[in-house]
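K.L.:
Sequence plus the predicted model coming up.
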Amino acid sequence: MEHYAVELDLEVARWDARGWPRPDVALVAGSGLGVELGSPFASRPLGDFLPFPVHAVSGHALAIDLFTLGGRTVLYFRGRLHAYQGYEPGQVVFPVRLAARLGTGALVLTNAAGGVDPALAAGDLALITDQLNLTGRTPLWGEPPAEWGPRFPDLANAFDPRLRRLARREAEKLGIPLAEGVYAGLPGPAYETPAEVRMLRTLGAGLVGMSTVLEVIAARHLGLACLGISLVSNPAAGVAESPLRHEDVLAAGQAATGRLRRLLDAILTAPDLLPEAAPNP
């Protein structure tokens, strides 16, 4: 598998040559979740940073924005790459690896997800507590550079417990309900069958989608702390009687944009977001 190690080093050098500051935190936006965080001081198409051709999914802008929020530089990936588009795992996670190689201190991932848990309704925000990688793939196949991280990384805390506590605290301050659940990542692009949803519920999943899990594996391998937030775009197949449509996913994301923006703004500007600013537990 191609890990694009040389290309990543070249992009880091190009980043510095542009005179851009190194980011403190990175944010990845999911389907229809392109929340506005203000006016970026720099913005470029994502394809400018990738050593392979790119194409977008409906509802997924593909761009990199740089913001200053609360005195921090935020690297904002508008949209992401998906394995179901034909990308290899090393390509799917290239943006996350770039963020890590730039020295980012934390990674916040958002996605639109189906609600496997019947208690979840369309429009709910849910904190991802853990994940099930059911894609049958991993970005660690082959031989990643040894300096990136251990050959067999520990994923016991795939989603950082301290960041999850911070997110719950900020949501409570804002009065924004924040559910929790395990996220199951499937390859897609077909939505799940009712039988598959019943299986996922048995396995302990409360959320299901077609992204995120490979990004988290790559980020943790590089030592990057992760926080994941899902927008429940629809009940998963069999939970409700209505058919699943991509248009509904986008509409749910747009309807929840205000709440998600306020929560993300609070998280990204929290004084203790980054490890060096966090108090001892």
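P.N.:
Arrived safely.

K.L.:
contacts and neighbour counts: CA atoms only from here.
P.N.:
Fine.

K.L.:
distance from the centroid: which residue in the protein tops it?
P.N.:
Going by CA atoms, centre = their mean, the residue of the chain most distant from its centre is E241, 28.6 Å out.

K.L.:
so where does the residue nearest the centre of the chain fall, helix or strand?
P.N.:
In the chain, the centroid-proximal residue (CA atoms, centre = their mean) is L109; its distance is 2.4 Å. According to DSSP states H and E, L109 maps onto strand 106-115.

K.L.:
And here is the other one:
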Amino acid sequence: MEKMYEKVLESVDYIKNQTEYKPRIGIILGSGLGGLVDTMEGKEYIDYKDIPNFPQSTVKGHNGRLVIGRVGGVEVLAMQGRFHYFEGYTMKEVTYPVYVMKLLGIEKLIITNSCGGINTTFEPGTLMLINNFINLVSDNPLIGYNDERFGPRFPDMTEPYKIYLMDKAKEVAKTIGIDYKEGVYAGFMGPYYETSAEIKMIAGNGADAVGMSTVPETIAANYLGLDVLGISCITNMATGIQKVKHSHERVVETANKASVKFCNWIENIIPEII
């Protein structure tokens, strides 16, 4: 891992040679939420497989490419496809793109996901502004050798999702009439949907939603000094709350249906936070 900085620089150099854009806002798109790319202007695509040292997406609903362009006149870099611990990647590999974004000049990161609702005031299609997280995986991307060129050995997590970014998102939602909830996201390892007993435990720990991503990227982004905004799309209610069995196809279908509202919110947030 001592060579990670050099590997990240190789990835960064390749990306810089493919585009003239210099985005300062990054976006990680969750399952079924890639529709934001359709609204981007002047799009340029870079496949993950072509980027040196970059992992590859293996989950349905994740296209596996970077998309660079403009949203509301603002240059952005979007990950259309993310990586998960359950795919067999290490936490360093899961969060590798966040390190790349940092050295590319990204300053603010919008992290999105599709997840299960625990809070019973939620329903499939609800958008949730993430105000905090719980890490339920006994691993994280900061374990091991620390390169001070990236960040400090012991980063602070007092404000993992920046309050000023949440305030901007709330203002935008009110202006354009977007309904949303706010809550705590719990990161579960997967790749199975949680048992009803696990959901009771997670709910008792204060979580409003549960999913298999986002937490590692949030940890890495804070470590790297990026300001983070998190938004979840509740695509199903958690086991024991929802009466039907879970399926990834239904998750993607629900996310696609909520995508118009989700994309409208993100499109209007971006010009307000540059």
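P.N.:
It's in. From a predicted model like this one, the values you see are computed outputs, not experimental measurements.

K.L.:
related to what we said a few turns ago, so how far is the helix or strand following the strand holding L109 of structure 1 off the chain centroid?
P.N.:
Sequence order places strand 125-133 as the next helix or strand after strand 106-115 of structure 1, per DSSP H and E. Using CA atoms, centre = their mean, to the nearest Å, the distance from the centre of strand 125-133 of structure 1 to the centre of the chain it belongs to is 11 Å.

K.L.:
which residue numbers in structure 2 go with strand 125-133 of structure 1?
P.N.:
Using TM-score structural alignment, strand 125-133 of structure 1 lines up with residues 127-135 of structure 2.

K.L.:
Can you report how many residues neighbour the aligned partner of F94 of structure 1 in structure 2?
P.N.:
Counting by TM-score structural alignment, F94 of structure 1 corresponds to Y96 in structure 2. The tally of other residues near Y96 of structure 2 (other CA atoms under 10 Å) stands at 22.

K.L.:
Contact partners for Y96 of structure 2?
P.N.:
Contact analysis of Y96 of structure 2 by CA atoms under 8 Å, 6 or more residues apart in numbering lists 8, 54-55.

K.L.:
Roughly how far does the residue farthest from the centre of structure 1 sit from P235 of structure 1?
P.N.:
According to CA to CA, to the nearest Å, E241 of structure 1 and P235 of structure 1 sit 9 Å apart.

K.L.:
Read off where stretch 170-189 of structure 1 ends up in structure 2.
P.N.:
Counting by TM-score structural alignment, stretch 170-189 of structure 1 corresponds to residues 172-191.

K.L.:
Ends of the matching stretch, what's the gap?
P.N.:
34 Å.

K.L.:
Could you do stretch 14-33 of structure 1 as well?
P.N.:
28 Å.

K.L.:
contacts for it?
P.N.:
35, 59-60, 72-80, 99, 102-112, 249-254, 257, 268.

K.L.:
need the longest helix for structure 2.
P.N.:
helix 248-273 (DSSP state H).

K.L.:
residues of that helix that come out buried?
P.N.:
Residues of helix 248-273 of structure 2 classed as buried under the neighbour-count rule (16 or more other CA atoms under 10 Å) are 251-252, 254-256, 258-259, 261-270.

K.L.:
which position in structure 2 aligns with the residue nearest to the centre of structure 1?
P.N.:
Checking TM-score structural alignment: L109 of structure 1 goes with I111.

K.L.:
so its match touches V228, yeah?
P.N.:
Yes. Look at I111 of structure 2 against V228 with CA atoms under 8 Å: they come within range, at 7.2 Å.

K.L.:
so what sits against both of the two?
P.N.:
T218.

K.L.:
Need the three-state assignment for N63 of structure 2.
P.N.:
coil (DSSP: H, G, I helix; E, B strand; the rest coil).
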